[in-house]
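Asker: Quick one, what's the 3D model for this:
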Amino acid sequence: MNKLIGTMLVLLVLLGALAGCAAPEPTKAPPPPAATQVPATSVPAATKPPATAAPAPTTAPVASAPVKIVYWRALSGAPGDAQEEIAKRFNASQKEVQVEVQFQGTYPELQRKLQAALAARTTPDVVMFDSPQMPYFAKNGALAPLDDFAKGADSVDLKNYIPGLLADGYFDGKLYALPFARSTPILYFNRDLFKEVGLPDRAPETWDEFLEFSKKLVKKEGAETKRVGYAVQMGTTTAHWYFQELLYAYGNDVSDDKFKVLIDQPEGVAAAKFLQDMIFVHGAAIPGTGPDGAQGEFTNQRSGMHFGSTGSLVNIISTSKFQVGVGFMPAAKRRQVPIGGSVLAVLSASPKEKQAAAWKFIKYMTNTESNVYFVQKTGYMPISTSAVNSPEMKEFLAKNPAFKIAVEQLQFVRPQASIIAVPEATEIFRQLVEKLTVGKIDPATAMKEASAALTKAYNETFK
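Answerer: Below you'll find the model as predicted:
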C-alpha cells in the first residue's frame, strides 16, 4: 500500500517540467439480354458468341450502431462542466462509442448510489471514484482489471502517467483505474483583508504563524464575532483530508502499510489539541457548520483563510469578490500534504463489449489534450508527463501563478493514509473533527475513540 516512492517520482517529473457513414448499396448490374433465336435457312448458322458474365457487385460493410455506455461522475461547478465538455468531444471524435454522462453528487453520494446499483445489478459502465474508495470495490470484484486493455490493440503507454498518481489505480498487483482529477490541499487567503489588518501579502509558513495570522483577522462587534481567521472543514468529503495534513505536519503518520491506525500517538493528540485551542482558547477559528460550509465562510469574508483543493482554484477565484492569494499548506515539524482527487474505473458487471468501449472512453478522458484542458479549467493537477511538458501547459502555468503554486507544492506530497480505503473511515474522521471543534471532547479521548472505530471498521471490511 505504501506509495511514497512512487509519490516522490511525482516530484521529479513535475519539478523538471517547470523549467462515417457506410457507402450506399451499389446498383446490381442487369443480366445480359437473352440471345435472339435465328430462324433456320439454307445458309450456315451463325456462331453464337460466348456470354459475358456481369461482374459481381461489391457489398459495402453495414455500419454498426455505436456502443452506448453510461459514465457516473462526481464534482459540480467548473470540474463538472469540464467533464461534460470532454465527454462531448469524445462523442464527436468517433462513431464507435457514445457515452452518456450522469451526475451523482459528491464522492460519498456516488459511492452509496454505486453500492445500491451493485445490489440491484443496474450499474453504470464507467465510474469516478475518490481514489481511496477504489480498493474496496476492487477487492469485492466490482471493477474490471484494465491490464489487458492497457496492453492490447487499443493500448496506452502507462509510463506516461505520473508514477505516484498511477499507483493509486492498482490493487493487489492489478490495474483497476486511471488517474483523472488529482489534487492536493492548498491555503487560500483574502489579500484585501490581509492588507486591512496589516498582514504581509503571503500565506503563513507554519501552523504557529497560521494561528497568529488568524488572531489578527478576528473582528468583533461587541460580544459578537463577525470574522475569524479560519473555518474548519466539517464535511465527510473534506474533514479527513485537511485533518490528515495537520497530523502529517505534527509528525503523525495516520496509519501504516498494514492499516495499523496511529492517530492516538502523542503527535496526533498534540495536533488535535492545537485545532481545538484555535476555537476554544484563542477564538480565532470556528467550525464550518454553516449552510455554505467552510468555503462559504471564506468567500463571504467571514473568515480570512481557507484550506481547499487545488481543484477549487477556478471556482474560488471566480466567485470571490476580493483578491485571492494562494500558498503552501503550513508546516510544523515537517511539511507534508496528502494527494487527493479521483480515478476512473470500469465496472466488471458490464458486458465485454461495453468494457472495451469504457476503456476507450477513460483513455480519451486522460489523454494529453483532455488533461491539459481539464487542468486549465479547474486547477486540478496534470496527470501525465506529456501534459506537464506540453507547450500549452507551460504557457498556462507561466501566466497563472496560483496554478503554479499548486504544482510546486508537489514536492511535499504523500499518499493519503491507507486506512482511508475503509469505506467508513471518512465519516469516522468527520465525527472526530466534530467532537474536537463542536463537542469540545478531550483530544486524547477523541483520538483514542476514533482509532478504535477505524480499526474495528478495517477488521470488518478488509479482514
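
Asker: CA atoms for contacts and neighbours, from now on please.
Answerer: Fine.

Asker: all strands for the stretch 201-350 of the chain, in order.
Answerer: 219-221, 224-232, 285-287, 303-309, 324-327, 337-338, 340-346 (DSSP state E, counting those that start in this stretch).

Asker: Can you redo those strands as a markdown table, where the extra columns are mean neighbour count and distance to residue 171?
Answerer: Conversion of the strands of the stretch 201-350 of the chain to a markdown table gives the following (neighbours: other CA atoms under 10 Å; distance: least, CA to CA, whole Å):
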| stretch | mean neighbour count | distance to residue 171 |
| --- | --- | --- |
| strand 219-221 | 12 | 49 |
| strand 224-232 | 21 | 33 |
| strand 285-287 | 23 | 36 |
| strand 303-309 | 26 | 25 |
| strand 324-327 | 20 | 33 |
| strand 337-338 | 24 | 19 |
| strand 340-346 | 27 | 12 |
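
Asker: To compare against the first, here's the next sequence to fold:
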Amino acid sequence: MRKLFMLLTIVSLFVSALAGCSGGKGSTVKASKEGAKIVVPFINGVGGSLADRVDKIVEEYNKSQDKYVVKTTKAGNYDESYQKLQSGFAANNQEAIALLGSDVMQEYVKKKLIVPLDEYVKNDNSFKKEDYGKGFINQATIDGKLYGIPFYGTTQVFYYNKKVLAENGFTADDLKTWEGVEKIAKKVAKRDGNGNVTYAGWMPMWGTSNLIDAVRSAGGSVLSEDGKKVLINDGTWVTVWGKFRTWLHEDKIMNIHSGGTGWEYWDKTIIDLVEGRTLGFTGSSGDQGFVFKSLGKGMNEEERLNTFGALPQPAWGDHKPAPKLETYLFTLTRNVDPEVAKGAYDFMKFATSTEKTAEWSMATGYIPVRNNVTEYGPYAEFVKRQPQALVPLEQANQYGVAPFVDPTGGKINDALNVAKDKVEIEGVPAKEALDEAAKVAQEELDKALKKKK
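Answerer: Just a heads-up that it's a prediction; the model follows:
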C-alpha cells in the first residue's frame, strides 16, 4: 500500500454494534495448540507485496522460539481486516492480535474491543516506552494506558526531481514554503495549445490528506479548541483550498490524478515523476521503494537515486509544517486466553525490535518506530547510500502531528471528502464547497455532542 487513509468511516458502520456484544465473561478467544506450541491468531491488514514482508516477520518469530506459533489471517487491505474483525468480535472468536491505525484504535478503545498492555509491560524490564519515538508512543497511549505497540509510522512527504529544480535556478530551500512551491511551479509548468498541463509544476495526491496537512501547516484546525465548532470554512481553510483550486484550474501549473481502480491514481502520480511529467508530488513515506526502485520506466535504481530526492512538507509563510503522523500498532483484542495473550505480547516485542523495525523501513520506506534505529549497523549503511530514506523520520520527529480523530465517527471526514472533489476535480470555489461541508459537519457534530450529555 502507498497510502493509508484514516478509516473511521468504515469503522463507524459496525463498531457501535460490536460494543453491544459484551463478549461474555472470561476468555472467549480460547487457547489451541499446534503440536506443542500455543496458537496466537493475528489479523494482518497490510495488503499487496508488503503483506509478504509481514509474513516474513511471522515466520522468523515462529522459528525463533518453541512456545508459540503465530497464525495469520490475511486481508487485502485495512478496510477488509476491520470487516473481518467485525465478524470475529460478533462471534467472540476474533484474532488475538489486530494491527490497527491509531485513529481506529481510539474507536476500538472507546468500545472496549481491545485491552491495555500495561500488565505485560510492567513485568517486562526490557520494555521501555522511551525506546520508541515520542509521537508514536503518544498515539499508543490513551488516558495513561498503553493500548498498542507501534509497528510503523507513515507521513506524507515531497518527492521531486533534483536535476529539473537546479536547471531552473532553484534549490531545495525554495520548496520549504508553499509560496516557494507556487513560484517554482509557475516557472517549470508547461501547457499545450489547448491549455492542458503537459508538465506539472507540482502534483498533490488526490484525497483530503494533502489538503488537511496544508491547512494545518497554515495554522488551521478542524475544530475549535473546545471541540464544539467546526472550522473547516474559516479564512485559513478557504485560502488554502482556494490556492489548490487556482493552481489546478486557473493557473494550470499543477495536475492531479483521480479515480480509477484501487491505487491506480496513486501509481499514475508516481509514474509521472519518474517518467518526466512533473517536477514532483506529495506522497506517502511508503512510496520510497516505488519512486527509487520499481514504478515507471527508463531509469535504473542508481539513476533514480541521482535524479530524485525527498523533502519534508512545506509550511505557509512563517508557520511550521504540521503534517499528519499516523502510527500503525499491534493491539490485543478483548477476552483472549491469558496464555494466548502472553504469546501475542511476545510477538509484538519481536516484531517491533530495532532489527525488525529497521528491516521493515528499509524494505518499505515507512518510518521506523525505534529511537535507536539509526545506530543499527545495516540501517546506518542503508541511509548513507539512500539519504532520502531519513526524510520521513526527520519530518515525523520535528513536525509530525497526530491524525484528526473525528468525534462524529467519520461524518466530518465524509463532508470534507465531498468538498475535496468539488475543489480539486470540479473546480468549485473553495468557499462554496467548504460552506456546504461545514453545514453538514456542524450538524453531525452537534448530534454527537448531544449524545454525550
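
Asker: What does the superposition give as a TM-score?
Answerer: Counting by TM-score structural alignment, normalised by the length of structure 2, the TM-score of this superposition works out to 0.78. Behind it: 397 aligned residues with a CA RMSD of 2.9 Å.

Asker: which residues of the stretch 101-250 of structure 2 fall in helices?
Answerer: 102-110, 118-121, 134-140, 162-167, 178-188, 208-216, 235-245 (DSSP state H, counting those that start in this stretch).

Asker: right, and those - which one's nearest residue 274 of structure 2?
Answerer: helix 162-167 (11.8 Å; CA to CA).

Asker: The closest one packs against which elements?
Answerer: Applying 3 or more CA pairs under 8 Å, 6 or more residues apart in numbering; DSSP states H and E, one finds that helix 162-167 of structure 2 contacts strand 308-311.

Asker: 7 Å instead?
Answerer: Judged by 3 or more CA pairs under 7 Å, 6 or more residues apart in numbering; DSSP states H and E, helix 162-167 of structure 2 is in contact with no other helix or strand.

Asker: ok, back up a step: nearest to residue 94 of structure 1 among the strands of the stretch 201-350 of structure 1 would be which one?
Answerer: Of those, nearest to residue 94 of structure 1 by CA to CA is strand 340-346, at 19.9 Å.

Asker: coming back round to it: please convert the helices of the stretch 101-250 of structure 2 to a markdown table, extending it with distance to residue 78 of structure 2.
Answerer: Below are these laid out as a markdown table (distance: least, CA to CA, whole Å):
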| stretch | distance to residue 78 of structure 2 |
| --- | --- |
| helix 102-110 | 10 |
| helix 118-121 | 26 |
| helix 134-140 | 18 |
| helix 162-167 | 34 |
| helix 178-188 | 32 |
| helix 208-216 | 17 |
| helix 235-245 | 28 |
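
Asker: Identify, by residue count, the longest helix of structure 2.
Answerer: With secondary structure taken from DSSP state H, structure 2 has its longest helix at helix 430-452.

Asker: tell me the contacts of the residue of structure 2 most remote from its centre?
Answerer: Residue farthest from the centre of structure 2, counting by CA atoms, centre = their mean, is residue 193 at 38.9 Å. Contact analysis of residue 193 of structure 2 by CA atoms under 7 Å, 6 or more residues apart in numbering lists nothing.

Asker: One more: the one 4 residues further on?
Answerer: With contacts taken as CA under 7 Å, 6+ apart, residue 197 of structure 2 has the following neighbours: 190, 191, 252, 255.

Asker: Show me what it aligns to in structure 1.
Answerer: In structure 1, the residue equivalent to residue 197 of structure 2 is residue 225, according to TM-score structural alignment.

Asker: I'd like to know how far its match sits from residue 218 of structure 1.
Answerer: As judged by CA to CA, to the nearest Å, residue 225 of structure 1 and residue 218 of structure 1 stand 7 Å apart.

Asker: repeat for residue 345 of structure 1
Answerer: On the measure of CA to CA, residue 345 of structure 1 and residue 218 of structure 1 end up 45 Å apart.

Asker: Just to check, residue 249 of structure 2 is in contact with residue 428?
Answerer: No: assessed by CA atoms under 7 Å, residue 249 of structure 2 is found out of contact with residue 428, at 9.5 Å.

Asker: Which residue in structure 1 occupies the aligned position of residue 38 of structure 2?
Answerer: Aligned by TM-score structural alignment, residue 38 of structure 2 pairs with residue 67 of structure 1.

Asker: ok, its match to residue 356 of structure 1 distance?
Answerer: 10 Å.

Asker: what's the answer for residue 152 of structure 1, then?
Answerer: Counting by CA to CA - residue 152 of structure 1 and residue 356 of structure 1 are separated by 10 Å.

Asker: One more: residue 96 of structure 1?
Answerer: To residue 356 of structure 1, residue 96 of structure 1 is 11 Å away according to CA to CA.

Asker: what does residue 456 of structure 1 give?
Answerer: With CA to CA as the criterion, residue 456 of structure 1 and residue 356 of structure 1 are 38 Å apart.

Asker: ok, now residue 108 of structure 1?
Answerer: Separation of residue 108 of structure 1 from residue 356 of structure 1 (CA to CA): 27 Å.

Asker: ok, now residue 114 of structure 1?
Answerer: For residue 114 of structure 1 relative to residue 356 of structure 1 (CA to CA), the value is 20 Å.

Asker: Compare the two (neighbour count), which wins?
Answerer: More neighbours surround residue 114 than the other of residue 114 of structure 1 and residue 356, with 21 against 17 (other CA atoms under 10 Å).
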